[in-house]
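Chemist: Provide a 3D model corresponding to the input given below.
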Amino acid sequence: MKLFLKSILVSSVALSASAFATELTYKVYNPQTQGIFPVTSTLISGEKDAILVDAQFSTHDAKNLVKLIQNSGKNLQYIVITAGDPDYYFGLEPLVQAFPNAKVIATPEVVKHIEATKVGKFAYWGPILKDAAPTQVIVPNATEAKSIELEGEKIEIKSPGKYASYLWVPRNRTILGGVGVSSGIHLWTADAQSEKERNAWKKTLKQMKRLSPSAVIPGHYIGDIPKATQAIDFTYQYLVDVDKVLKDHKDSASVIATLKEKYPNLAEESSLELSSKVLTGEMEWK
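Modeler: I've put the predicted structure just below:
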């Protein structure tokens, strides 16, 4: 199987797997540095139907997704939300308005987390998003399904626990990594505040690696999508380094300086700064 990349619009890429009778095409939208977070949404398309994975943070970016889907000419069957963080679901409002027949689903863990945190997240992020904030926070419907189908092709919903999930397409060995996989940026570790939580994260990355994927689409990334499992490897090593640094440094300034020195070329320094304050106990984050 051969995967290739090409530009679509200003800030999207497309991956296409063409070795099978039912061709699945992956169009990846990511606002890169134009967004608050470089969060990924992926349109998986068959011949006639499509599935959208994750809904963007701002409604402005979500409206770009609406155009992308409309221009594809596909029938949108599902919108799958893989994580309980607001950059994965705050953009649902214009998508649901444009595609009222699409089923909006997430794992029970993701839905539970959204329900428990949506008020606080909107209070924090609403003023930052300004006119790109949703007027209504839409919560996905919980599903116990372990997979969904797109024109006969199985797409597995992997739910390793807590409030994050990822998708696995066995036929062309593609992982849509969700919040668990990043590339080109400092990781947002404020939601993995204990070593136990970070170890669980690393365990999930090991599970992904054991699937031997041909392609991995990170949930957050700056730049190009890395080849094969490079994004998994980067994310894992970054978490290892975070734990090492936290053992030697107890204040956020030292943690920030050490990780900047180790990763001088990564974007999203604001994520490093906030996460370091949370991990050292200098700031509360829920």
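Chemist: drop to CA atoms for contacts and neighbour counts, all remaining ones
Modeler: OK.
Chemist: next one: the lengthiest helix in the chain to chain centre, how far?
Modeler: Counting residues, the longest helix found in the chain (DSSP state H) is helix 108-129. Taking the mean of its C-alpha atoms, helix 108-129 sits 16 Å from the chain's own mean (C-alpha atoms, centre = their mean, to the nearest Å).
Chemist: Return the set of buried residues in it.
Modeler: Residues 108, 109, 110, 111, 112, 113, 114, 118, 122, 126, 129 are the ones in helix 108-129 that count as buried (16 or more other C-alpha atoms under 10 Å).
Chemist: any chance of the residues you listed in a markdown table, plus distance to residue 194?
Modeler: Output for the buried residues of helix 108-129, formatted as a markdown table (distance: C-alpha to C-alpha, whole Å):
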| residue | distance to residue 194 |
| --- | --- |
| 108 | 23 |
| 109 | 19 |
| 110 | 19 |
| 111 | 22 |
| 112 | 20 |
| 113 | 18 |
| 114 | 20 |
| 118 | 22 |
| 122 | 24 |
| 126 | 27 |
| 129 | 29 |
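Chemist: what's the closest of those to residue 149?
Modeler: Proximity of these to residue 149 (C-alpha to C-alpha) peaks at residue 108, which lies at 19.0 Å.
Chemist: doesn't residue 145 make contact with that closest one?
Modeler: No: counting by C-alpha atoms under 8 Å, residue 108 sits too far from residue 145 to count as a contact (10.0 Å).
Chemist: Could you also give me the structure for this next sequence, so I can compare it with the first?
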Amino acid sequence: MPTRRPPLSYDVFVSPEKPFAAPLPRFGDTPAWDPTTSTLIFGAREAVLVDALMTMREATALANWVALHDRQLTTIYITHGHCDHWLGLPVLLDHFPHARVVATAGTIKQMHRGEQKNSFLARFLGQIADRTVQVEPLNVTSFELEWRLLQVIETGHTDTVDTTSLYVPDLGLIVSGDVVYNHCHMYVSATTAAIRAEWIGAIDKLAELHPAAVVTGHKDPTCGNPPSVLAESRGYLEYYGQLREATLPDRELFDAMVSRYPDWVGRQEFLILGLSRATG
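Modeler: The predicted structure is shown next:
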């Protein structure tokens, strides 16, 4: 009789909004980074962490939270190159020195963009551990956690280039990175119509998996992880595209998005219109 394997489980850590150094915007909330998630997938003995947050304070809180699960952290997977998902790695590796850090080649390429990192170091002055860590390129489309596959889904250009999501078939779980947002205003300011079309295609690709749960890279901390966020994010991109085509003034466009999604967190001008426009 075959040995029955213990089921996998998952848990989500949500770091709240945090202020950062920037001139006051013309409208919207005062500058603050939107709530960001890390997801722990674990079996009977081992665990995989998806994304590593950014500041020393939140990465320390994340490490303590991971330790409470009493599993061996074998792997940290980074979904994409945006700094708010990986600058916390030095702190995590201080706590879990035997964990390996993996990402796709495209993600690693984006992580090496010095100008992006320098921008974050300036915005969060003195709050980030500026140390280099070794990230292994993941040259396969899946890796294992206690003999169960975790599948890497390449999602292309969404809110940045070379993004990925992670799919856990045993749980019907997608950890989407920034491909999908959950009741949090999306980082659409740098998108064109072509980019939004590619982004929508990536969301549709994830929807074809018919997941039972979707953990997004940024979310309202009070929300769960329902698959309905796929359609909601798709609708957000479509509505934003309609407003862009109408060539509305910045204030009207911003107000229209906030009016359409009044309960979403992250009412930030830089997310919808960009930092350069937000600061004049």
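Chemist: Give me the helices and strands touching the longest helix of the first structure, please.
Modeler: With contacts defined as 3 or more C-alpha pairs under 8 Å, 6 or more residues apart in numbering; DSSP states H and E, helix 108-129 of the first structure has these neighbours: strand 141-142, strand 164-169.
Chemist: Compare those strands and give me the one nearest residue 263 of the first structure.
Modeler: strand 164-169 (25.5 Å).
Chemist: Beyond that closest one, next helix or strand please.
Modeler: Sequence order places strand 174-176 as the next helix or strand after strand 164-169 of the first structure, per DSSP states H and E.
Chemist: With the second structure overlaid, report how far that following strand is off on average.
Modeler: When the second structure is superposed, strand 174-176 of the first structure averages 0.7 Å from its matched positions, counting by mean C-alpha distance after the TM-score superposition for the first structure.
Chemist: same for that strand, what does it pack against?
Modeler: On a contact count with 3+ C-alpha pairs under 8 Å, 6+ apart, strand 174-176 of the first structure meets strand 164-169, strand 215-217.
Chemist: Name the nearest residue to the aligned residue in the first structure for residue 131 of the second structure, ignoring sequence neighbours.
Modeler: Counting by TM-score structural alignment, residue 131 of the second structure lines up with residue 136 in the first structure. Nearest residue to residue 136 of the first structure in three dimensions, chain neighbours excluded: residue 93, at 6.7 Å (C-alpha to C-alpha, 6 or more residues apart in numbering).
Chemist: how would you label the one you found: helix, strand or coil?
Modeler: Following DSSP: H, G, I helix; E, B strand; the rest coil, we place residue 93 of the first structure in the helix state.
Chemist: if I read this right, it contacts residue 133, doesn't it?
Modeler: No: using C-alpha under 8 Å, residue 93 of the first structure is not in contact with residue 133, being 9.7 Å away.
Chemist: Need the overlap of contacts for these two.
Modeler: residue 59 (C-alpha atoms under 8 Å, 6 or more residues apart in numbering).
Chemist: Just the helices from the stretch 151-280 of the second structure, written as ranges.
Modeler: Here the stretch 151-280 of the second structure has its helices, by DSSP state H, counting those that start in this stretch, at 193-207, 229-245, 250-260, 269-272, 275-278.
Chemist: do the stretch 1-150 of the first structure as well
Modeler: Using DSSP H, counting those that start in this stretch, helices in the stretch 1-150 of the first structure cover 59-72, 92-98, 108-129.
Chemist: what helices or strands is the second one leaning on?
Modeler: Pointing back at helix 92-98 of the first structure there. Looks like helix 92-98 of the first structure contacts helix 59-72 (3+ C-alpha pairs under 8 Å, 6+ apart).
Chemist: What's residue 254 of the first structure aligned with over in the second structure?
Modeler: By TM-score structural alignment, residue 254 of the first structure lines up with residue 252.
Chemist: From residue 140 of the second structure, how far off is that match?
Modeler: Residue 252 of the second structure sits 46 Å away from residue 140 of the second structure, taking C-alpha to C-alpha, to the nearest Å as the criterion.
Chemist: Show me which of the two is the more surrounded one.
Modeler: Neighbour comparison, residue 252 of the second structure and residue 140: the larger count goes to residue 252, with 12 against 9 (by other C-alpha atoms under 10 Å).
Chemist: got a list of what the more buried one touches?
Modeler: Taking C-alpha under 8 Å, 6+ apart as the definition, residue 252 of the second structure has no contacts.
Chemist: Next one: it relative to residue 237 of the second structure, how far apart?
Modeler: From residue 252 of the second structure to residue 237 of the second structure the distance is 17 Å (C-alpha to C-alpha).
Chemist: How about residue 137 of the second structure?
Modeler: Distance from residue 137 of the second structure to residue 237 of the second structure, by C-alpha to C-alpha: 31 Å.
Chemist: Neighbours of the equivalent of residue 41 of the first structure over in the second structure, how many?
Modeler: In the second structure, residue 41 of the first structure lines up with residue 38, judged by TM-score structural alignment. Using other C-alpha under 10 Å, residue 38 of the second structure has 26 other residues around it.
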